[in-house]
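1. pasting the sequence and the predicted coordinates here, then a few questions.
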Amino acid sequence: MITMRNIIREGHPSLTKKSELVKLPLSKEDFEVGYSLLEYVKNSQDEAMVKKYKLRPSVGLAAVQINVLKRMFAMHVEDFDNVLHSYVFVNPEIIATSQEETYIPGGEGCLSVDRETEGLTPRFYAIKVKGHIIDFDTKEAKPVEMTLSGYPSIVFQHEFDHLNGIMFTTKLYPELPKAFPLFETEDDSED
C-alpha cells in the first residue's frame, strides 16, 4: 500500500523527466503499480484511512510520483453532476482540446509539493483523450477514447503533465484574463 513516505517530493530529479511508455499487454508489475495508485487515491478520500495512515487527500496520482517512470496515472474524482470518474490511465494522450480555458480558484495542489503556492494554472475546460484504462476484473489494459470536462479534465491534465516531467508549479500565473474560474468562490460572488 502506498503511503506519503512513498511519494517523492519537489526537487527529486524523476519529477522533471519524461515517463516511458508502458508495454502492453500489462505485466503483473505494471498492473500492481496501477492498482496501488488508485488504491492510494481512494484511501486518501476515506477519513478513517487518512487518520490511520496520515495520508494527504488526493484526486489523482501519477506513477512518477512513486518514482516509477511509466506513463500511467490514477484519478478518482466526481464531476459537478456527481458522476464518478475513477480510472487508471495507461499511455494516455490528449487528442483534442476546447478553446475555453479554466482554472481552479485558489490554485492547484500536488502530493509532491509540500509548500504553499501562489498563482493560477491554466487548463483546457474540455479535452478528448485516448489510451488505455485498466480493467480490474480482467487485469488488462483496454483501449479507451473519451471526453472529459470541468474538474475531471483539470485532474487529467495535471496528472498528464507529470508524465511529461511538468510540475504545476512551473505554470503559475497571478491572473488568467482569458480563462474563467471553474467555480465561484465566496470572494467571487456578489452579496
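-> Received the coordinates, thanks.

2. drop to CA atoms for contacts and neighbour counts, all remaining ones
-> Noted.

3. what about the strands in this structure?
-> With DSSP state E, the ranges of strands along the chain come out as 60-62, 72-78, 84-97, 101-103, 123-124, 126-135, 140-149, 179-181.

4. state the distance from the closest residue to Leu163 other than its chain neighbours to Phe73.
-> Sequence neighbours aside, Ser19 is the residue nearest to Leu163 in space, at 5.2 Å (criterion: CA to CA, 6 or more residues apart in numbering). In this structure, Ser19 and Phe73 are 11 Å apart, going by CA to CA, to the nearest Å.

5. which of those two has more residues huddled nearby?
-> Phe73 (28 against 22; other CA atoms under 10 Å).

6. give the contact list for that one.
-> 34, 37, 60-63, 88-90, 159-160 (CA atoms under 8 Å, 6 or more residues apart in numbering).

7. what about the residue lying closest to it once chain neighbours are set aside, neighbour count?
-> Spatial nearest neighbour of Phe73, excluding adjacent residues (CA to CA, 6+ apart): Ala62 at 4.0 Å. By the criterion of other CA under 10 Å, Ala62 has 29 neighbours.

8. put this next to the first one:
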Amino acid sequence: MIMMEDIIRDGHPTLRKVAEEVVMPASEEDKQILASLLEYVINSQNSEMAAKYGLRPGIGLAAPQINVSKRMIAVHLTDDKGTLYSYALFNPKIVSHSVEMAYLETGEGCLSVDEAIPGYVPRYARVTIKGVTLHGEEVKLRLRGLPAICFQHEIDHLNGIMFYDHIDKQDPFKPVDGATIIER
C-alpha cells in the first residue's frame, strides 16, 4: 500500500522528467504499481483509512509521484452529476481537446506539493483521452468538468509539468477569457 512517505515532493528530479511509455502487454510489476496508485486514491478518500494511515486525500496520482518514471496514472472521482470516474491507465494521452478553456475556482493542489499555491490553472474544458486499462483493454474517454481537469493534471505529471507551471506568475487570479469556471 502506498503511504504519504512514498510520494515524492516538489523539487525531486523525477517530477520534472518525461516518463517512459509502458511496454505492452504490461509486466506484472507494472500492473501492481498501477493498481497501487488507484488503491491510494480510493483509500485516501475514505475518512477512516485516511485517518488511520495519515493519507492526504487525492483524486489522482501518477507513477512519477512515487518515483517511477513510467506513463501510468490513476483517477478516482465523481463529476457534478454523480458519475464515478475510476480509472487506472497505462500510457494515457490526450487525443483531442476543446478550444474552450476551464479552471477550478479554488485552484489546484497536488499530493507532491505540500504548500498551497494559489492561482487559476487554465486547462482544456473538454478532452478525449485514450489509454490502456489494467486488463489490457484500450479505452477512449470523453471528459469535461472536474474529470477533464484531473486527467490533464495527471498526464502533465507524465510530461514533467507541475500544475503551478500553468499559473500566471504576474497575476495568479487573472480571469481566463471565455473560460468555464468549475466549482468543486
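-> In hand now; what should we look at? Everything numeric in this text was worked out from a predicted model, so none of it was measured.

9. TM-score for these two?
-> With the length set by TM-score structural alignment, normalised by the length of structure 2, the two chains reach a TM-score of 0.94; 179 aligned residues with a CA RMSD of 1.1 Å.

10. ok, residues contacting the helix ranked longest in structure 1?
-> Identified as the longest helix of structure 1 according to DSSP state H is helix 28-43. For helix 28-43 of structure 1, the surrounding residues in contact (CA under 8 Å, 6+ apart) are 1-3, 22, 49-50, 55, 57-63, 72-76, 87-88, 134, 136, 139-140.

11. now that we have those residues, which of them are buried?
-> 2-3, 55, 57-63, 72-76, 87-88, 134, 140 (16 or more other CA atoms under 10 Å).

12. the closest residue in space to Pro118 of structure 2 that isn't next to it in sequence: what's it in contact with?
-> Once flanking residues are discounted, Pro118 of structure 2 sits nearest to Gly107: 6.2 Å by CA to CA, 6+ apart. Shown in contact with Gly107 of structure 2 (CA under 8 Å, 6+ apart): 118-121.

13. so what's the most centrally placed residue in structure 2 up against?
-> Among the residues of structure 2, the one closest to the centroid is Glu154, at 2.6 Å (CA atoms, centre = their mean). By CA under 8 Å, 6+ apart, Glu154 of structure 2 lies in contact with 60-62, 73.

14. ok, now with 10 Å
-> 59-65, 71-75, 92, 110, 161-163 (CA atoms under 10 Å, 6 or more residues apart in numbering).

15. cool, Val155 of structure 1 as well?
-> For Val155 of structure 1, the contact set (CA under 10 Å, 6+ apart) comprises 59-61, 74-77, 108, 123, 148-149, 161.

16. for Ser27 of structure 1, state which of those residues is nearest.
-> Using CA to CA, Ala74 comes nearest to Ser27 of structure 1 of the contacts of Val155 of structure 1, at 17.1 Å.

17. report the buried residues of the longest helix of structure 1.
-> Those would be 30-31, 33-43, for helix 28-43 of structure 1 by 16+ other CA under 10 Å.

18. how about stretch 162-180 of structure 1?
-> Across stretch 162-180 of structure 1, burial judged by 16+ other CA under 10 Å covers 162-169, 172, 176, 179-180.

19. stretch 81-89 of structure 2 now?
-> For stretch 81-89 of structure 2, using 16+ other CA under 10 Å, the buried residues are 85-89.

20. still on that earlier bit, most widely separated two among the buried residues of helix 28-43 of structure 1?
-> Farthest apart among the buried residues of helix 28-43 of structure 1 - using CA to CA - are Asp30 and Asn43, which lie 19.8 Å from each other.

21. what separates the corresponding residue of structure 2 for Gly106 of structure 1 from Tyr124 of structure 2, distance-wise?
-> In structure 2, the residue matched to Gly106 of structure 1 (TM-score structural alignment) is Thr106. For Thr106 of structure 2, the distance to Tyr124 of structure 2 (CA to CA) stands at 17 Å.

22. that's all I had, so thanks and see you.
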